[in-house]
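> One predicted model, sequence on top.
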Amino acid sequence: MDTLALVVTIGVALFFTYTNGFHDSANAIATSVSTRALTPRAALAMAAVMNLAGAFMGSGVAKTVSEGLIETPTGRSGMGILFAALVGAIVWNLITWYFGLPSSSSHALFGGMVGAALAGGTVVIWSGVVDKIIIPMFLSPVVGLLLGYLVMVAIMWMFRKANPHRAKRGFRIAQTVSAAGMALGHGLQDAQKTMGIVVLALTIADVQEQGDAIPLWVKFACAAMLSLGTYAGGWRIMRTLGRRIIELDPPQGFAAETTAASVMYTASFMFHAPISTTHVITSAIMGVGATKRVNAVRWGVAKNIIMGWFITMPAAALVAAASYGIVLLAFG
């Protein structure tokens, strides 16, 4: 039974990664597709490949997820906690995908972990949640907004005398690079989050010791499922990011993607902080759009997205807590 519970939990974790891929594929490519720098299928294929590559670039974020948020639960109840956390995250991902709302898969997972841990009587490391999740959740969009604005202002100044049509053609080409950088950052961040969950499951099952290196098969499985999910696409959310917030042109798309990728690399390598790719790219798009004129950004759409950010963690936590209760009734 313990082996079966481990296999099922890992399977659900990989399914979560798949939903993460199609939910968040828009993060990497919506701006490139909306400016016609890339065709949708070419953009998705490129993003899938770069997601796969990004997953192998580090392990700091995975360590934060597996060791820094909740005390390692034990036994069958511990596996139930992980299972319930993943169910909470998956349900919230599917709900927000259905409504085309670019909420954060990452924070759905963290909310699920906290909700399931509290329901299962496991200690939540609140200092880790605040330092590694809450503070970056508020800080990264602010940085994305301000940096996006500044990068776009710099581009406008540098190319103020350039031929507009020629400049746009050049930025369409440049966007293939910035979109690839964004997809690489997505793999670096989001594949590692699931790696952390799988490692936690292996630790609970006494398959490996806490602090051991992430097994190669775990890296590959998480990266592959994220890439497959990315290639499946997330067209509903792509429309929201690509057109409903603001109509982007190639220079703006390049500025937004470059900004978001820079923030993700900094968070991953310097702070090992698991930030939301959704939060960063959305805020960067807003910052870039505000350089045109403040009312060029459809702030009503932006307000709905921000409201989604705030309710994601508590909503996923509630679903996870309820899921743990069901698991306890069924298998307790």
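Now that the structure is in, tell me what you want to look at.
> CA only for contacts and neighbour counts going forward, please
Will do.
> what are the ranges of the helices in this protein?
Taking DSSP state H as the criterion, the chain contains helices spanning 2-34, 40-54, 60-67, 75-98, 105-119, 126-129, 135-158, 164-186, 192-204, 216-232, 235-239, 250-266, 277-290, 299-331.
> In stretch 160-180, which of the residues would be classed as buried?
Lys168, Phe171, Arg172, Ala174, Gln175, Thr176, Ser178, Ala179, Ala180 (16 or more other CA atoms under 10 Å).
> If we ignore the residues flanking it in sequence, what's nearest Ala174?
Among residues not flanking Ala174 along the chain, Phe254 sits closest, at 6.9 Å (CA to CA, 6 or more residues apart in numbering).
> so what's that neighbour up against?
Ser32, Phe171, Arg172, Ala174, Gln175, Ser178, Ala179 (CA atoms under 8 Å, 6 or more residues apart in numbering).
> Lys132 too?
Thr64, Ala273, Pro274.
> Same list (the residues you listed) but as a markdown table, adding distance to Ser283.
Shown next, in a markdown table, are the contacts of Lys132 (distance: CA to CA, whole Å):
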| residue | distance to Ser283 |
| --- | --- |
| Thr64 | 24 |
| Ala273 | 18 |
| Pro274 | 17 |
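> returning to that earlier point: let me have the helices of the chain in TSV, extended by distance to Gln210.
What follows is the helices of the chain, written out as TSV (distance: least, CA to CA, whole Å):
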stretch	distance to Gln210
helix 2-34	16
helix 40-54	24
helix 60-67	8
helix 75-98	14
helix 105-119	18
helix 126-129	17
helix 135-158	25
helix 164-186	25
helix 192-204	6
helix 216-232	15
helix 235-239	37
helix 250-266	26
helix 277-290	27
helix 299-331	24
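> before we move on, back to that, tell me which of the contacts of Phe254 is nearest to Ala261?
Lowest distance from Ala261 to those (CA to CA) belongs to Ser178, with 7.8 Å.
> let's bring in a second one:
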Amino acid sequence: MEVSVIVVVVVVTALIFDFTNGFHDTANAMATSIATGALRPKVAVAIAGLLNLAGAFVSVEVAKTISGGLVTEALITPVVIFAGLVGAILWNLLTWLLGLPSSSSHALFGGLIGATLVGAGPSAVNGTAVLSKVLLPAVVSPVLAGLVAVSATFLAYRITAKADGPTVRRGFRIGQVASASMVALAHGTNDAQKTMGVITLTLITAGALAPGSAPPFWVVLTAGLAIALGTYVGGWRIIRTLGRRVSDIQTAQGFTAETTSATVILASSHLGLPISTTQVCTGAIFGAGAGRRLATVHWSVAGRMAVAWAVTLPAAAVVGAAASWTAASGPFGVVVVAVGGLALAAGIYAASRRNPVNAVNVNNVVALPAPRTASRTDQESA
């Protein structure tokens, strides 16, 4: 297979991953706003899609980290990157089917690392960068977001305790439109860059760009469009999980969770840290749930999410490694990986149609149990 052909295949595959990243992570920005009624579902995903596109043009620091930091570009080929992307896409689709808000970012890193280990050897993986820019932020960022959200939620309820309840709820609902929009912008800023970084890395390995190059404009544009389109499609299964199954979220909690998430994600993007927006937003939502007195928080859901987070990187790495080993046999191997990946993706999609979740029924779940001793004032005042 000619290098030019495999480069095109990798670029297209990267944009497919970007699309799955969009619908997989729509919940990060809009789950709480949809759950509280601050935004109608279709309006929410449309706003998120547009702001994801805008966010793609804010910064390229994360893209530079991926294209020139995690793996040694001189030691890998476009085929290795293709194999890593296949692993990431399949893990995204599987966790979407299960409604688990796992990390698209860690699926990408895992797939890329696994494929690189098999295709180029351990020396091609920058262990220091993986530890400092992937693993440590994965542990710190959701905890930090959760702690900030707990404090912000507690303060929000204390400050507005004696104010008129309906007026306060209306004010926070309006605030949620702004805070959710900021999360969507931040998501585009951080996550679209990951695909930019992968495409740039591919172009560097193929000799089309010099090492250390920033993403060309067309890369920024196509990555932004792909994640925006995926976001507009709407990852309704994960939106349901974060909006309805974590806690009985009220407008004040939605506002503090979204504001916390946007702040942490934008700060990380500025520092070039490719953090998981899913983990940040999930941590903030749990923190906001815990920050309201007598709120119901479903910690068993948190446990399932934590397991998914823990296995995401190694699971994607295993798939990426297997794809890399198969694709290394030549053009036929690449075709086998592509066809196999398409078949598995089609199977996952077919399984999802047995119990569809969409904009119409995303909030149609069994009501969360009310706190045993909560008064109406405690539950409804902001």
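Good, I have the coordinates. This is a predicted model, so every value here is computed, not measured.
> Still touching in the second structure? Go through the contacts of Lys132 of the first structure.
With contacts defined as both residues aligned by TM-score structural alignment, their matches' CA atoms under 8 Å, Ala273, Pro274 are the ones among the contacts of Lys132 of the first structure whose aligned partners also touch in the second structure.
> looking at the contacts of Lys132 of the first structure, which has the most residues close by?
Pro274 (27 neighbours; other CA atoms under 10 Å).
> For burial, what's the neighbour tally of Phe154 of the second structure?
Phe154 of the second structure: 19 surrounding residues under other CA under 10 Å.
> how many neighbours does the residue nearest to it when sequence neighbours are not counted have?
With CA to CA, 6+ apart as the criterion, Phe154 of the second structure has its nearest non-adjacent residue at 5.1 Å, and that residue is Gly291. By other CA under 10 Å, 25 other residues sit near Gly291 of the second structure.
> Gly100 of the first structure: which of the buried residues of stretch 160-180 of the first structure is nearest?
Nearest to Gly100 of the first structure among these, with distances taken as CA to CA, is Ala179, at 20.9 Å.
> Spit out the contact partners of the closest one.
By CA under 8 Å, 6+ apart, the neighbours of Ala179 of the first structure are Ala28, Ile29, Ser32, Ala47, Phe254, Glu257, Thr258.
> same check, this time on Ala37 of the first structure
Arg172, Ile173, Gln175, Thr176, Pro250.
> about what we covered before: quick one: the buried residues of stretch 160-180 of the first structure as JSON lines, columns for distance to Leu318 of the first structure too.
Formatted as JSON lines, these follow (distance: CA to CA, whole Å):
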{"residue": "Lys168", "distance to Leu318 of the first structure": "46"}
{"residue": "Phe171", "distance to Leu318 of the first structure": "44"}
{"residue": "Arg172", "distance to Leu318 of the first structure": "43"}
{"residue": "Ala174", "distance to Leu318 of the first structure": "43"}
{"residue": "Gln175", "distance to Leu318 of the first structure": "40"}
{"residue": "Thr176", "distance to Leu318 of the first structure": "40"}
{"residue": "Ser178", "distance to Leu318 of the first structure": "37"}
{"residue": "Ala179", "distance to Leu318 of the first structure": "35"}
{"residue": "Ala180", "distance to Leu318 of the first structure": "36"}
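> any idea which of the contacts of Lys132 of the first structure is closest to Ala201 of the first structure?
So of the contacts of Lys132 of the first structure, ranked by how close each gets to Ala201 of the first structure (CA to CA), first place is Thr64, at 14.5 Å.
> counterpart of that closest one in the second structure?
Here Thr64 of the first structure is matched to Thr65 in the second structure, going by TM-score structural alignment.
> so what's its match closest to, chain neighbours aside?
Leaving out its chain neighbours, the residue that sits closest to Thr65 of the second structure by CA to CA, 6+ apart is Gly272, at 6.4 Å.
> Next one: that neighbour relative to Gly146 of the second structure, how far apart?
Using CA to CA, to the nearest Å, Gly272 of the second structure is found at 21 Å from Gly146 of the second structure.
> So between these two, which is more surrounded?
Neighbours were counted for Gly272 of the second structure and for Gly146 using other CA under 10 Å; Gly146 has more, 28 against 20.
> list the contacts for Ile199 of the second structure?
Val10, Val11, Ala14, Ser67, Pro215, Val219.
> ok, the last one to Leu203 of the second structure distance?
Just to be clear, that refers to Val219 of the second structure. 10 Å.
> How about the second one?
Taking CA to CA as the measure, Val11 of the second structure and Leu203 of the second structure are separated by 9 Å.
> list residues touching both of the two?
By CA under 8 Å, 6+ apart, no residue touches both Val11 of the second structure and Leu203.
> Let me know the closest of the contacts of Lys132 of the first structure to Thr39 of the first structure.
Pro274 (29.7 Å).
> what separates the closest one from Asp190 of the first structure, distance-wise?
8 Å.
> who touches both of the two?
Ser106.
> Widest-spaced pair of the contacts of Ile199 of the second structure?
Top of the distance list for those (CA to CA): Val10 and Pro215, 15.3 Å.
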